[in-house]
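Engineer: Build me a structure from this.
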Amino acid sequence: MELGRRGLLATVSAAGMATALPRLSRAQAANTIRIGVMTDMSGTYRDNTGPGSVACTQQAVAEFGSRGFPVEVLVADHQNKPDIGVNLARQWYDQGVDVILDIPTSSVGLAVQNVAREKNKIALNVGSATSDLTGAQCSPTGIHWAYDTYQLARSTGGATVKAGGDSWFFITADYAFGHALERDASNFVRAAGGKVLGTVRTPFPATSDFSSFLVQAQAAKPKVIGLANAGLDTINCVKQAAEFGITRRGIKLASLLLFITDVHSIGLQTGQGLVCSETFYWDLNDRTRAFTRRVLPKMPNLHPNCIHAGCYSAALHFLKAVADMGVPAAKASGADIVARMKAMPTEDDAFGAGRIREDGRKLCPSYLLEVKAPEESKAPWDYYKVLQTTPAEEAFRPLADGKCPLVKS
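Structural biologist: Here you go, the predicted model:
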């Protein structure tokens, strides 16, 4: 391995265009695997993806070790804009990048997956949430890791309705992710006998003041305000709801996508009692704690969430498949290496044993978590207690329901 080349080998300018990649000789290019981490390095999802996703990808490369071919990790900031993501993807693939990883923001993830399909290259979506990635828009060169809107809605939304929260009002980020999360959560609410009283769409990513949206939600008098957003949007919603005393009036907040990095920003005093779902928590077991200890030196001031851990897991499994196929065969066809990744069982310290379905969905258990009260936390980042676990085969949308054309009826 060429350790010096694992850093930030590609960046983006203010216009979002990737710089030219370092030139390799023909022999080097034929034997070098290039992983492009396309992520949010400066926007609303920076803490949930960004540097942490890069660090965990680098950790996977370091643990994979030298197996006869060098690996380079490149980084670009797509600024949460589909057009920038598409331009970056085309440039990277044309310049010899073999796989693009992370891709937060569902609109960007869907767009990049389409480019990967067109060029027979690989897109490993981790930060994108929409379940459409393995539904009607599934791809033979795409895999969806870590979590999705169906899994979040099933776990958090379903549990909240069962606990008595049977009337909802949604505050929804106005783009593909928010729409998909609201759709999937609404389906679970109605299926459980609940009702949706209304929704309000918030601009993305152009607001930090959610007061008018919270007032509108409160006026509908729901039992639950569902937050179909993420990152700084979720943090600001929770903090402003606390300032308005909304939960003291008997309305419950259901954050449909909340990460431990968000809880750290919100604080236990404000966030205590919030329920959320993740597929990874650093303190779940000995293996998750061991992985976290290894990666923490690369990501100071953060603990990994399921996106960070998903980048580690996806990169490691990809490299194992490359080693199994051989570099020439892996480079020849993205569809072939994705097929090999699906055929091989997944195994790592972040998620344990698992598999990838034919629609591209990576399966893993889902954990319903509750944010601890300050007095319950015994150590830094000791933020969650596990309420229930949904097994991997049950956590995600049934294969037959996704309408993925790759699935044989």
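
Engineer: going forward, measure contacts between C-alpha atoms and count neighbours the same way
Structural biologist: Noted.

Engineer: Burial check on the residue nearest to Tyr93 when sequence neighbours are not counted, number of neighbours?
Structural biologist: Excluding the flanking residues, the one nearest Tyr93 by Cα to Cα, 6 or more residues apart in numbering is Lys121, at 7.1 Å. Around Lys121 there are 29 other residues, counting by other Cα atoms under 10 Å.

Engineer: cool, Ile307 as well?
Structural biologist: 29.

Engineer: That one and Gly52, how far apart?
Structural biologist: Distance, Ile307 to Gly52, by Cα to Cα, to the nearest Å: 9 Å.

Engineer: Another sequence for comparison is provided below:
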Amino acid sequence: MPKLTRTTRLATRFLAGVALLFAASTARAEIATVKLGVLTDLSGFAADSTGEGSVVAARLAVEDFRKERPAIKVEVIQSDHQNKPDIGSATARRWIAEGQVDAILDVPFSSVALAVQEVVRDSKAAFIASGPGTSDLTGPKCSANTVHWTYDTWALAHGTALALVRAGKTRWFFLTADYAFGHALEADAASVVKQEGGQVVGNVRHPTAAADFSSFLLQAQGSRAQVIALANAVGDTVNSVKQAAEFGITGGGQDLAALLMQLSDVHAIGLKDAQGLYLTEGFYWDANPGTRAFADRFAAQMKGRRPTANQAGVYAGALAYLRATAAADSTDGRTVVARMKAGPTNDPLFGEGQVRQDGRHVHPMYLFQVKTPAESKEPFDYYKLVQTIPAAEAFRPLSEGRCPLVKAP
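Structural biologist: Sure, this is the predicted structure:
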């Protein structure tokens, strides 16, 4: 083999150095820009609990991430899925095909979220779901590209039912929306009631967007149940609580428990009618100085409104995703989600948490009771804490979800 001249050796070293610099710059360019798409309900009956507030929450997460990694540019776009699975999945497919997003955020409504998850599953994108409730996202339909933040039907139903039954409220009646989400809420809560030695004394199903709940509430009132559980959502929950107040149900000694209710729903009802109601949430804006500071920033852009748990989930999920892209030096969905699962999460809204193998983010949940008008000291001061549910108990056990990603012990 011929000997290399000094000039040749120097040239070889120079070219090797250039190659290393090029490789490094290519890696940096891979995450020079991160693109987030907030796919939400901007015009329907969940617009108050998600909607524009979810977009604001995502932008606040970007603001905070830029303080940590100012060299990484983050873009945020938004779209209204109109609560329709076909529109949601078509938007997700177009965003991904055109390279408009690296991650899709929020997506309230379980049917839309499940459709979006199937689009994302075999793509290079990630899905950080904070708006939907179905626990199937981390159960049989789980995906290596998905993280489910905030809450799910199992956590809501178990949190409320377990606490109230153990407090001696053992006779339950369910007023349930007649579709898959309502059925899942009722089934999960009823299972807890029975396991804890309680009794389900009756149930009734109602159509979605029902205007008149009088016949349903009369059945619940006549059952003499200690707890009337509302296994419905948004407008149906608001209307059923308002009409329950007209019937004097809580004044007659029965408790109302909403298995899915957010701050925006209580605001729509008003404390006069909602007072005494029990509910489970993963976030409350006035829980501590960190949540209050975020709520003040949020309110400054939302005409004084305080964030819901869903909107808080958009912030926390987006921030955790952005940190993982930086740590993984990648925007590939599966790579980033794997990085999210590799270590603990920590943010000012949900505190310390963990993304499990099935994609479920676990954190404490809280049983609240709605304050009376006299107890409320300022706008949106609606909740008093009844019980903290530890993260280890708040969500369905990993072994029970039937997620194919979960490795057997």
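
Engineer: quick one: what's aligned to the residue nearest to Tyr93 of the first structure in the second structure?
Structural biologist: Lys121 of the first structure maps onto Ala125 in the second structure, with residues paired by TM-score structural alignment.

Engineer: Same question for Glu72 of the first structure.
Structural biologist: So Glu72 of the first structure corresponds to Glu75, using TM-score structural alignment.

Engineer: would its match count as being in a strand?
Structural biologist: Yes. Counting by DSSP: H, G, I helix; E, B strand; the rest coil, Glu75 of the second structure is located in a strand.

Engineer: dump the residue contacts of it.
Structural biologist: Counting by Cα atoms under 8 Å, 6 or more residues apart in numbering, Glu75 of the second structure makes contact with 33-36.

Engineer: top of those by neighbour count?
Structural biologist: Leu36 (26 neighbours).

Engineer: hey, where'd the helices end up in the stretch 151-300 of the second structure?
Structural biologist: 153-166, 180-195, 214-222, 234-246, 263-269, 271-274, 289-301 (DSSP state H, counting those that start in this stretch).

Engineer: what angle do the third one and helix 234-246 make?
Structural biologist: Right, the one you point to is helix 214-222 of the second structure. 60 degrees (axes from the mean of the first three to the mean of the last three Cα atoms, to 10 degrees).

Engineer: And helix 214-222 of the second structure against the first structure, how far off on average?
Structural biologist: Helix 214-222 of the second structure differs from its equivalent in the first structure by a mean of 3.1 Å after superposition (mean Cα distance after the TM-score superposition for the first structure).

Engineer: what residues does that helix touch?
Structural biologist: Counting by Cα under 8 Å, 6+ apart, 173-175, 202-204, 206, 228, 240, 243-244, 249, 254 sit against helix 214-222 of the second structure.

Engineer: Just send the residues you listed back as JSON lines, with distance to Asn288 of the second structure and neighbour count too.
Structural biologist: Formatted as JSON lines, these follow (distance: Cα to Cα, whole Å; neighbours: other Cα atoms under 10 Å):
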{"residue": "Phe173", "distance to Asn288 of the second structure": "35", "neighbour count": "25"}
{"residue": "Phe174", "distance to Asn288 of the second structure": "34", "neighbour count": "26"}
{"residue": "Leu175", "distance to Asn288 of the second structure": "34", "neighbour count": "25"}
{"residue": "Gly202", "distance to Asn288 of the second structure": "39", "neighbour count": "16"}
{"residue": "Asn203", "distance to Asn288 of the second structure": "38", "neighbour count": "17"}
{"residue": "Val204", "distance to Asn288 of the second structure": "39", "neighbour count": "15"}
{"residue": "His206", "distance to Asn288 of the second structure": "38", "neighbour count": "18"}
{"residue": "Ile228", "distance to Asn288 of the second structure": "31", "neighbour count": "26"}
{"residue": "Ser240", "distance to Asn288 of the second structure": "31", "neighbour count": "24"}
{"residue": "Gln243", "distance to Asn288 of the second structure": "33", "neighbour count": "18"}
{"residue": "Ala244", "distance to Asn288 of the second structure": "32", "neighbour count": "24"}
{"residue": "Ile249", "distance to Asn288 of the second structure": "33", "neighbour count": "19"}
{"residue": "Gln254", "distance to Asn288 of the second structure": "31", "neighbour count": "18"}
